[in-house]
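1. Fold the following for me, if possible:
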Amino acid sequence: MTTTVTHTTNHAWLMTNVRQTDGTRVDVSIANGRIAAIGPNLPREPGGAIEDGAGALLLPGFVEGHTHLDKTTWGMSWYRNEVGPKLTDRIENERRWRAQSGHDAGAQSLALARAFVQAGTTRLRTHVDIDTDAGLRHLEGVLATRDTLRDVLDMQIVAFPQSGLLGRPGTDALLDRALSAGADVLGALDPALIDGDPVTSLDLTFELAQRHQKPIDIHLHEPGEIGAFTFGLLLDRVAALGMQGQVVVSHAFCLGALPERERDTLLARIADLCVALLTTAPPSTPVPPLKTCIDKGVTLFGGNDGIRDTWTPYGSPDMLERAMLIAMRYGLRRDDDLALAFDCVSTTAARACGFAQYGLQAGARADLVLLDADGLAHAIVARPPRKLVVANGRIVARHGAPATHRIGR
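-> Down below sits the predicted model:
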């Protein structure tokens, strides 16, 4: 007889008859939000509930390594995109629209974050605009979302200067306040092409990070030789300040456009200094080479970037879709290669962002996804509805819908 586990379960219970990606049938014992054991024929705790997995495929909760929850129009009326082609066009258009429309970063980030959880994401890093017009208003909204979902979603917030650090006086002071107010990571943007002074920009960024003892996640869209120059300056500071393992470079388009010899020399330094790379795998922009990065010991993980906002109509809170887009961008077709794409939104992403106690092993936080698929590659390509999503030991979604009318407090 099977006892249905409720969404509020936070004590001992047992998930039975699930398949690991190698085909092994196992049970999963869960206690107080953690995986107590994984293996065949596990004993039931006295009085503990049982959830029959019915042979479904078992995956760890997904990891979103780079998104912008504060910007989204998720669930709102369609935004008609008529923005110009330049990066600065998008920045100014977004600032103007958010101010004129009264866009509510709190309500919108909560709607999208709940959709992420419902689709199986249990760890998430979001960049939040710190703006001299809006002040910390967007951050305050996302901090409220993090608090609402704290029992089911492990969220990191990046204090992100969308207009750069130097162009708008007072941005550095706002970033300082944002890190004191609860932001976990310091963001930055194109020190050469946006700030126009990469040395000063990077010096100030690293000084702020050191002052608050926070890691850095920098957007680097700069192409080719310009991007390589900025990258070199950044790596110099990582080495000088002992910030190995504390810096992520998002996008890093230059690594997809450099000559092989120059690229590989830069990748060797990146690996040596334990700097991680984030890609959204855009279809029409150079991207860091996935397999070369893996071969050279460079951590490369994945994320969506913005989802349904003034920058783009695209994106989805389903990280299996992002894994598929990563696989398509890199020409991955074999089942074992598709597993590399899934690593970009699971184990590798958790390691790069510093999400602790992640994975399918005893002692890890019980973040689990069940779905009907023959194997991992099939799951990525077909992206079936989630039969069950468990976050921090709680069942939060069944059959593609929230387990209750609302996820979170």
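2. Every contact and neighbour count from this point should use C-alpha atoms.
-> Noted.
3. Not counting residues beside it along the chain, what's closest to Val298?
-> Distances taken as CA to CA, 6 or more residues apart in numbering place Ala271 nearest to Val298, at 4.8 Å, with adjacent residues excluded.
4. Report the contact partners of that neighbour.
-> Listed by CA atoms under 8 Å, 6 or more residues apart in numbering, the contact partners of Ala271 are Lys296, Gly297, Val298, Thr299.
5. go with 10 Å
-> Taking CA atoms under 10 Å, 6 or more residues apart in numbering, we find Ala271 in contact with Gln244, Gly245, Cys293, Ile294, Lys296, Gly297, Val298, Thr299.
6. what separates the residue nearest to the last one when sequence neighbours are not counted from Leu370, distance-wise?
-> The one in question is Thr299. Closest residue to Thr299 apart from its sequence neighbours, by CA to CA, 6+ apart: Ala276 at 4.9 Å. Distance, Ala276 to Leu370, by CA to CA, to the nearest Å: 29 Å.
7. Can you tell me the element the closest residue to Gln118 other than its chain neighbours falls in?
-> Residue nearest to Gln118 in three dimensions, not counting chain neighbours: Ala397, with 5.6 Å by CA to CA, 6+ apart. Using DSSP states H and E, Ala397 maps to strand 394-398.
8. structure for this one too, so we can compare:
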Amino acid sequence: MEKETLLVTNVRPWGAAAVDVLISGDTITEIRPASRQASTDETTTVVDGGGKLALPGFINAHAHVDKSWWGQPWVSYGGEATTQGRIAHERAQRDKYGIPSANGTERVLREFLRHGTTATRTHVDVDLGVALDGIANVRTAADRLGGAVEVEVVAFPQDGVIRRDGVLALLDAAADAGAHSIGGIDPCAIDRDPVAQLDGLFEIAERRGCGIDIHLHSGGDLAAFEYELIIDRTRRAGLTGKVNVSHGFGLGQLATDRQTALVEQFGELGISWTTVAPTNSAPLPWRTMLDRGMGLGLGTDGIRDLWSPYGDGDILQVALDFAKLHRVRYDEDFVGVAKLATSSAAPFVHRSVHDVTVGARADLVVIDAENVPDAIVRAPRRDLVIAGGRIVATDGEVTI
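-> Just a heads-up that it's a prediction; the model follows:
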């Protein structure tokens, strides 16, 4: 069967000169200077980009798409505003709101598409209450959308690893069933046994060949201690390029020389970082992290869930928060931030290339903006979203 072709005319990738982008199947096959009268055959669908800015599809490198009550009646905030309090509240209330479910996850993924996100790394709760059901629901939801949002799963032990007998076995089963990574959480504060948690996670990762993506919320010296343990375990296990730290707010609280020493080792071992850029956190040494070869990605975290009523799935808003937090002012730095949400985040979803370039998966976001800084500062409506060669959203509304 001949592949369907799509021609997106008169768009400006990254704000450069206008081009026409030819897509065959799910791949960008040609980029050529914009033509007033693009020649096509009857099998080609032509879409006029109107001279607007074009970016690669956004990559949400840290999400929790299994936990949202998006699309349901408003759920009032309850429980204690601590990590332990949020865990307890969620465990007590989630069944009441049908969490997790394939329908709830699909609603979140549709919001991702509406905002131009075409790939995500999502943490999915694995615990004694839901077992692997959340992962099954996420995969069902992604399948319903025909892979428009490519989903990479991290099996996530939100309620702790060691303190709940049986969680390590569930993480092992998830990795055996195809989870790209297994997660961990605050080995000191939650399990209160960092050696046992990391021993368990790294043993599974070594045996199954999966990655590790660990939530760390601690600050100050405790944060540095956890980072040092992870550095040591990564080096001893030979898991270079397979470990990611999620959140890791404590890194920004450390003295510059201590930050630099840690970042040097993170870069050497390919330990990457994902942040949701909360504006009340300490800025990360992001330029140093990139200079030392670290991967750095942006994510939305939870979206209207039992942890927080905030969030709408718009990674461009996260990029704006990141820019504000790090006092970005110059155009080249705005472009660097945009790349954190797009092209340079490719490794977080195991892509070798993710850009408006020949050979890449055809994920394209068209925005009515003068340039990249303008797009970040205003976060305007996404006028056209193409995912895997399919038009999935126009004028800010999902069409599939």
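9. Quick TM-score on the pair, please.
-> The TM-score (TM-score structural alignment, normalised by the length of structure 2) is 0.95; 396 aligned residues with a CA RMSD of 1.7 Å.
10. So what does the residue nearest to Thr299 of structure 1 match up with in structure 2?
-> Matched by TM-score structural alignment, Ala276 of structure 1 corresponds to Ser272 in structure 2.
11. swap in Arg90 of structure 1?
-> Applying TM-score structural alignment, one finds that Arg90 of structure 1 aligns to Arg86 in structure 2.
12. before we move on, what about Gln244 of structure 1?
-> Using TM-score structural alignment as the criterion, Gln244 of structure 1 maps onto Thr240 of structure 2.
13. same question, Phe342 of structure 1
-> The alignment partner of Phe342 of structure 1 in structure 2, by TM-score structural alignment, is Ala338.
14. Three-state assignment for that match, please.
-> Following DSSP: H, G, I helix; E, B strand; the rest coil, Ala338 of structure 2 is assigned to helix.
15. excluding its backbone neighbours, what's nearest it?
-> In space, and not counting its chain neighbours, Ala338 of structure 2 is closest to Ala319: 6.7 Å by CA to CA, 6+ apart.
16. that's a helix at the one you found, yeah?
-> Yes: Ala319 of structure 2 sits within a helix when classified using three-state DSSP.
17. burial count for the aligned partner of it in structure 1?
-> Superposed on structure 1 with TM-score structural alignment, Ala319 of structure 2 falls opposite Ala323. Neighbourhood size, Ala323 of structure 1 [other CA atoms under 10 Å]: 29.
18. does Ala323 of structure 1 really touch Val345, like I thought?
-> Yes: between Ala323 of structure 1 and Val345 there is a contact under CA atoms under 10 Å: 6.5 Å.
19. Would you mind listing the residues touching both of these two?
-> Common neighbours of Ala323 of structure 1 and Val345 (criterion: CA under 10 Å, 6+ apart): Phe301, Gly302, Gly303, Asn304.
20. Now do the same for the second one: its match in structure 2.
-> Using TM-score structural alignment as the criterion, the counterpart of Gly302 of structure 1 in structure 2 is Leu298.
21. Centre-most residue in structure 2?
-> Ala61 (1.6 Å; CA atoms, centre = their mean).
22. so what corresponds to that one in structure 1?
-> Aligned counterpart of Ala61 of structure 2 in structure 1: Gly65 (TM-score structural alignment).
23. That match reaches Ala352, doesn't it?
-> Yes: the pair Gly65 of structure 1 / Ala352 is scored as a contact, 8.3 Å apart, by CA under 10 Å.
24. Between the two, which contacts overlap?
-> Any residue near both Gly65 of structure 1 and Ala352 by CA under 10 Å, 6+ apart counts here, and that gives Leu278, Phe301, Gly302, Cys344.
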